[in-house]
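J.: Take a look and give me a structure for this.
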Amino acid sequence: MGVTIIGVGNMGGAMAANLLAQGWAVQVCDMDSAKAADLEKKGALALAVPAQAAINSVAFIVCVVDTAQTDEVLFGAQGLARMLQSGHTVMLCPTISPQDVESFAARLAALGVHTVDAPMSGGPVRARDGTMSLMVACAAAVYAQQAALLQALSDKLFHISETPGDGARTKLVNNLLAGINLVGAAEVLAMAVRLGLDPGRTLDVIEQSSGQSWIGSDRMHRALAGDYAPRAHVTLLEKDTRLAVEAARAAGFEGPLGARASQVFAEAHKAGLAGLDDAAIFRYLASR
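T.: So this is what the prediction gives:
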């Protein structure tokens, strides 16, 4: 079966590699042609522009960064809309606002095209081995139609609702907690250093105690090793936590932690850490 993936960075590239390993025919497209060329070596077919996608793809997966890129991929001069036909399915994987997902879904529905709102979580390693989480919102019939692809992408599928936009809402809730947990882990290890404790030994204790979190362990091991090569840039959780806080406020909810965690990511960006892995939050807090 064939599938097209537009945007093959860390997550999209890992998804493509996973599908190729399972025998899927995969077409890929990225503004960085080198990323698509790397996947060609694994058996993918590289496209110059999204509009070149094969009309018989099972689904067209959009895995770019933000709303502007999604709009360009779908409705730009060389976007997918030029070749999409009634009955096709577009899967939206970026973390964007629920309102933007709803808008894209409405514009695609006007073409007779189905939308699968499917933000993901877990990082490139889990995307590559098919164990990332997929938060799916789409009509039940579309979910059933795309079951083989969804199951190939993830063994942690959550059919949130039949309403595109609800996947995005769930992802923002999750990522706000991820941001809070990451800032918290970085804060306490920076505190441990200031108290004269061994941060590695302190992290060992936390990982076996009530303070443990997956993202805290994952990122703080990198931070303590001085490894800030970007898997997930600071700007990603900066964007996601900002969108989450905006969604909460639009719904009339104001929590005590989310806005402050979001502010820390914005501060780290301004401090010149935007291009580093988000483990660099530790570097930022330790330097204060």
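J.: Only C-alpha atoms from now on, for both contacts and neighbour counts.
T.: Will do.
J.: and residue 249, how many neighbours does it have?
T.: 12 (other CA atoms under 10 Å).
J.: How is it assigned, secondary-structure-wise?
T.: helix (DSSP: H, G, I helix; E, B strand; the rest coil).
J.: That one: what's it in contact with?
T.: By CA atoms under 8 Å, 6 or more residues apart in numbering, no residues touch residue 249.
J.: let's see 10 Å
T.: 243, 255 (CA atoms under 10 Å, 6 or more residues apart in numbering).
J.: And for residue 197?
T.: Per CA under 10 Å, 6+ apart, neighbours of residue 197: 189, 190, 191.
J.: Test my guess that the first one contacts residue 284.
T.: Going back to what we said before, that points to residue 189. No - Residue 189 lies out of contact with residue 284 (CA atoms under 10 Å); the separation is 11.8 Å.
J.: okay, the two: which has more neighbours?
T.: residue 189 (25 against 20).
J.: Relative to residue 192, how far out is the residue nearest to that one when sequence neighbours are not counted?
T.: Among residues not flanking residue 189 along the chain, residue 199 sits closest, at 5.9 Å (CA to CA, 6 or more residues apart in numbering). Taking CA to CA, to the nearest Å as the measure, residue 199 falls 6 Å from residue 192.
J.: Likewise for residue 163?
T.: From residue 163 over to residue 192 the distance is 45 Å, taken as CA to CA.
J.: and if you look at residue 38?
T.: For residue 38 relative to residue 192 (CA to CA), the value is 42 Å.
J.: Between the two, which is the more surrounded one?
T.: The neighbour comparison of residue 38 against residue 192 (other CA under 10 Å) goes to residue 192, with 18 against 14.
J.: Strands of this protein, start to end?
T.: For the chain, applying DSSP state E gives strands covering 2-6, 25-29, 45-46, 60-62, 89-92, 114-117, 120-121, 133-137, 156-161.
J.: Proceed likewise with the subsequent sequence, for comparison:
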Amino acid sequence: MQDVRSAAVIGLGSMGWGAALSLLKAGFAVAGCDVRADVLQRFEEAGGRACTTPAKAAEAAGAIFVFVVNSSQAEEVLFGADGAMDAASAGTVFLLCTTMAPSATISIAERLEAAGMLVVDAPVSGGHLKALSGDITVMGSASDAAFAKAQAALDAVSAKVFRLGDRPGIGSQVKMINQLLAGVHIAATAEAMTLAAKTGIDLQTLYDVLRVSAGSSWMFENRGEHIVSGDYTPRSAVNIFVKDLGIVTSEAGKSGVVTPLAATALGLFKEASEAGLGLEDDAAVAKVLARKSGAILPGMEAKA
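T.: I've put the predicted structure just below:
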């Protein structure tokens, strides 16, 4: 028997972890599923129920959040061996928070709905700190029934839920465009910081000036600070934007839309990944530009 105050979070990365803790703070009974044993242990210590399979997490959950990396992982945790769908009760609401191509979201949603489930296309934005505080933005699209069933869980994890349409797929389209801007802004931040370092401008001073000037952006404020401090601990990794900008350029191409800035940024993220930086914070694309420019950024060692 499902419980509307019981939720599952599949994928306890930076965003899923924050969402799971926010649900716990809101009084939900929360099951968390992840492949990393140390993360599950920390989640149990935080008051959650640690599960090693999506099926175990889905049992009795009224709302199931999917926070895995890509559409292939989403299909696996939902429909694969020990997947969540077969263990969930009819009428459970699935919130698809993974950034995926809209066509992939629609395909997954159709399979869930055919099995009697409710689905919210629910990609998110805001970063790990807003996830921890329950203040993420949800770009949602779903039927009225799915939104109603998910309302309490969405309230627990988000500051703003945009209702963008009555069917899955529209939320993913909007998130795709968000990621176009986000990826380009990170690449622009990396370029600006590299130019400053090469010309001898103090990076902290530059950051303090630009973050309150017209050239700033949310990504500059956030990722610029990572570059200034030389801290490339992955909140969102380089490889995430290889995936996300790949979705942007692929979907744009299918629509006949030219996206030169997204393509250039994608090339930079790919180069960073191929240079072994794929699991570092996405601000590490700055290292690629710095090495090409003969500049030294904080956290980089000068070549002998």
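J.: ranking the strands of the first structure by burial, who's on top?
T.: Highest mean neighbour count among the strands of the first structure (mean count of other CA atoms under 10 Å): strand 114-117, with a mean of 27.
J.: residues in the second structure matched by that one, start to end?
T.: Strand 114-117 of the first structure corresponds to residues 118-121 in the second structure, going by TM-score structural alignment.
J.: mean distance, the matching stretch to its aligned residues in the first structure?
T.: On superposition with the first structure, the average gap between stretch 118-121 of the second structure and its aligned counterparts reaches 1.0 Å (mean CA distance after the TM-score superposition for the first structure).
J.: can you check stretch 147-157 of the second structure too?
T.: Counting by mean CA distance after the TM-score superposition for the first structure, stretch 147-157 of the second structure comes out at 1.3 Å.
J.: go on, stretch 103-113 of the second structure?
T.: Mean for stretch 103-113 of the second structure is 0.7 Å (mean CA distance after the TM-score superposition for the first structure).
J.: Show me which residues of that stretch are buried.
T.: 104, 105, 106, 108, 109, 110, 111, 112 (16 or more other CA atoms under 10 Å).
J.: And for the fourth one, nearest residue in space, chain neighbours not counted?
T.: In space, not counting the residues next to it along the chain, residue 108 of the second structure is nearest to residue 75; the distance is 7.1 Å by CA to CA, 6+ apart.
J.: do the same with the first one
T.: In space, and not counting its chain neighbours, residue 104 of the second structure is closest to residue 71: 6.5 Å by CA to CA, 6+ apart.
J.: and that neighbour, what pairs with it in the first structure?
T.: Checking TM-score structural alignment: residue 71 of the second structure goes with residue 67.
J.: And for residue 221 of the second structure?
T.: Matched to the first structure by TM-score structural alignment, residue 221 of the second structure sits across from residue 217.
J.: which residues sit in contact with the nearest residue to that match once chain neighbours are set aside?
T.: Excluding the flanking residues, the one nearest residue 217 of the first structure by CA to CA, 6+ apart is residue 207, at 6.8 Å. Taking CA under 10 Å, 6+ apart, we find residue 207 of the first structure in contact with 201, 213, 214, 216, 217.
J.: Just the closest of the residues you listed to residue 82 of the first structure, please.
T.: Distance to residue 82 of the first structure, by CA to CA, is smallest for residue 214 among these, at 41.7 Å.
J.: Double-check the closest one against residue 179; I have them as touching.
T.: No - using CA under 10 Å, residue 214 of the first structure makes no contact with residue 179, being 11.6 Å away.
J.: For those two, indicate the residue with more neighbours.
T.: residue 179 (25 against 13).
J.: what do we get in the second structure for that one?
T.: Under TM-score structural alignment, residue 179 of the first structure pairs with residue 183 in the second structure.
J.: pretty sure that match contacts residue 270?
T.: No - using CA under 10 Å, residue 183 of the second structure is not in contact with residue 270, being 11.9 Å away.
J.: what do those two both touch?
T.: In contact with both residue 183 of the second structure and residue 270: 238, 241, 242, 245, 264, using CA under 10 Å, 6+ apart.
J.: So which of those sit within helices?
T.: 238, 241, 242, 245, 264 (DSSP state H).
J.: Just among those residues, which is most surrounded?
T.: residue 245 (28 neighbours).
J.: Just list the residues touching it, thanks.
T.: Contacts for residue 245 of the second structure (CA under 10 Å, 6+ apart) come out as 176-177, 179-184, 239, 251, 262-267, 269-270.
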